[in-house]
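Undergrad: coordinates only, sequence not included:
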């Protein structure tokens, strides 16, 4: 249904002009990535978690070229953001117990005391490798895909439309009015739920008011799956490549 709706909206020239005008003067580079319909995942750095692998599989099933929008100039914090924390303290999936709990082992790849508060592009791993190339190397190994082809750093565009999520999130979601489909979960953890209520929902409602249609969003995981530790974790085969 979302794919059919996307195809119909992309035929509307007036909608295209209206959306692209409001995306801002610095949106040209990112719009070049949408010269065809795209399936999109928004994460600070492309990395081969089970969640990312699922996204790539769903995009393939829908015959959409996947794109991971990244944000290198975002700041690394660990206290309230599980996905950010997992980039520096990597959970490696082991097995799922009889009680349904996912068992993981952790590989800490960065010094949290030094890294917290820095931009992702400034963070250095314990092995001396920059954090972004480190995860891109693992992405290439884990997925067989070139991160230069399947990811795009949107930092410049985000910064041009606002300094915080409350300002840039509306523009981010506007990409999914007629240019692509966002794959996402709005997980009901306390901190992330507050983010959804304060940032995501107001932006969503404003876009409906502006364009008369909803951004196209497909849930990446079902209700009973989204809280599993498995999805933030990495396949076991990734572990042997961390320190090489």
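TA: Noted; the coordinates are in hand. Source: prediction; values computed, not measured.
Undergrad: can we go C-alpha only for contacts and neighbour counts from here?
TA: Noted.
Undergrad: what ranges does this structure have for its strands?
TA: Assigned by DSSP state E, the chain shows strands spanning 38-42, 65-70, 89-96, 102-108, 151-153, 180-184, 217-219.
Undergrad: what's around residue 40, how many residues?
TA: Residues lying near residue 40 (other Cα atoms under 10 Å) number 26.
Undergrad: now do residue 6
TA: Around residue 6 there are 20 residues (other Cα under 10 Å).
Undergrad: quick check: the gap between residue 106 and residue 87.
TA: 11 Å (Cα to Cα, to the nearest Å).
Undergrad: kindly report the same for residue 115.
TA: 11 Å.
Undergrad: residue 203 now?
TA: Where residue 87 is concerned, residue 203 sits at a distance of 27 Å (Cα to Cα).
Undergrad: so between those two, which is more surrounded?
TA: Neighbours per residue (other Cα under 10 Å) separate residue 203 from residue 87, with residue 87 holding more: 27 against 22.
Undergrad: how many neighbours does residue 13 have?
TA: Every residue meeting other Cα under 10 Å relative to residue 13 is counted, giving 10.
Undergrad: before we move on, what about residue 58?
TA: Residue 58 has 16 nearby residues by other Cα under 10 Å.
Undergrad: check it against this one:
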């Protein structure tokens, strides 16, 4: 009996801590749902998230931030961490991100050609230097042949979540993460998908960091992200296959 009680106490200890996760801004909405569903299985594991652009989070990790798991908006930054031996195993793709054109105004959206409209004076996109969704946005604009025409209208957000705020409150239109538009709070918005042929697929990478490698709770959440239910949630929030 004492042995059984000892095992129960050890089990509770192993699955009752807090794990710290660095989360790319495009996941701001879906991460809440993922954690909610995860807690149905592991109610005693607390998850603390820090949300920001993938580039900024990577810089924090390189300077010793105590994150145990990193969910990036691309594979570039997790690969950097692996190459610098801050992550002990290679990253894996957990989701495919897509971008969309969103306007707070009641204007007809005909793809990126809409941006040529003289009534559109400010266009929000994420900073391509630190935000993978920003790089995809610039690539799509260049491939559509309108970059040079509209580049002076661009207002840069430091992350894709800040870009969404700019689009909803400041600019006439913006290029945002399609996943943000699947949030239940985002209803009756004026948006269209951007042709995925115009930009390189946004393969989003996840990597366990050195601080989390020996933590069983980190691996439980890692495995949940890749599970059938985890992947189903991503699809529900507008991520690609």
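TA: Sure thing, it's come through. Values in this document were obtained by computation on a predicted structure and should not be read as measured data.
Undergrad: quantify their similarity with the TM-score.
TA: Scored against TM-score structural alignment, normalised by the length of structure 2, the superposed chains reach a TM-score of 0.32; 122 aligned residues with a Cα RMSD of 5.3 Å.
Undergrad: of all the strands of structure 1, which one is nearest residue 6 of structure 1?
TA: strand 180-184 (6.9 Å; Cα to Cα).
Undergrad: roughly how far does residue 4 of structure 1 sit from residue 181 of structure 1?
TA: 11 Å.
Undergrad: list the buried residues in the helix or strand hosting residue 32 of structure 2.
TA: Taking DSSP states H and E as the definition, one finds residue 32 of structure 2 inside helix 30-41. Neighbour-count burial for helix 30-41 of structure 2 flags 30, 31, 33, 34, 35, 37, 38 (criterion: 16 or more other Cα atoms under 10 Å).
Undergrad: quick check, nearest of these to residue 205 of structure 2?
TA: residue 31 (14.5 Å).
Undergrad: next one: that closest one from residue 190 of structure 2, what distance?
TA: Distance from residue 31 of structure 2 to residue 190 of structure 2, by Cα to Cα: 24 Å.
Undergrad: for the helix holding residue 32 of structure 2, which helices and strands make contact with it?
TA: Contacts defined by 3 or more Cα pairs under 8 Å, 6 or more residues apart in numbering; DSSP states H and E place helix 30-41 of structure 2 against helix 216-226, helix 228-236.
Undergrad: next, the angle helix 216-226 makes with that helix.
TA: Counting by axes from the mean of the first three to the mean of the last three Cα atoms, to 10 degrees, helix 30-41 of structure 2 points 120 degrees away from the direction of helix 216-226.
Undergrad: next secondary structure after helix 30-41 of structure 2?
TA: That would be, after helix 30-41 of structure 2 and using DSSP H and E, strand 46-52.
Undergrad: for that next one, packing partners?
TA: Looks like strand 46-52 of structure 2 contacts strand 18-24 (3+ Cα pairs under 8 Å, 6+ apart).
Undergrad: now do the strand it packs on and helix 30-41, the angle between them.
TA: 150 degrees.
Undergrad: what about the helices in structure 2?
TA: 2-14, 30-41, 54-62, 76-83, 132-143, 147-150, 160-169, 216-226, 228-236 (DSSP state H).
Undergrad: compare these and give me the one nearest residue 96 of structure 2.
TA: Nearest to residue 96 of structure 2 among the helices of structure 2 is helix 228-236 (8.9 Å), distances taken as Cα to Cα.
Undergrad: give me the angle between the closest one and helix 30-41.
TA: 150 degrees.
Undergrad: which secondary structure elements does helix 228-236 of structure 2 contact?
TA: helix 30-41, strand 92-97.
Undergrad: mind putting the ones you listed in TSV, distance to residue 175 of structure 2 included?
TA: Output for these, formatted as TSV (distance: least, Cα to Cα, whole Å):
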stretch	distance to residue 175 of structure 2
helix 30-41	19
strand 92-97	13
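Undergrad: which one of the ones you listed lies nearest to residue 229 of structure 2?
TA: Each of those was scored for nearness to residue 229 of structure 2 using Cα to Cα, and the closest is helix 30-41 (8.7 Å).
Undergrad: about what we covered before: turn the helices of structure 2 into JSON lines, columns for distance to residue 125 of structure 2.
TA: Compiled in JSON lines, the helices of structure 2 are given as follows (distance: least, Cα to Cα, whole Å):
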{"stretch": "helix 2-14", "distance to residue 125 of structure 2": "43"}
{"stretch": "helix 30-41", "distance to residue 125 of structure 2": "20"}
{"stretch": "helix 54-62", "distance to residue 125 of structure 2": "15"}
{"stretch": "helix 76-83", "distance to residue 125 of structure 2": "20"}
{"stretch": "helix 132-143", "distance to residue 125 of structure 2": "6"}
{"stretch": "helix 147-150", "distance to residue 125 of structure 2": "12"}
{"stretch": "helix 160-169", "distance to residue 125 of structure 2": "6"}
{"stretch": "helix 216-226", "distance to residue 125 of structure 2": "28"}
{"stretch": "helix 228-236", "distance to residue 125 of structure 2": "22"}
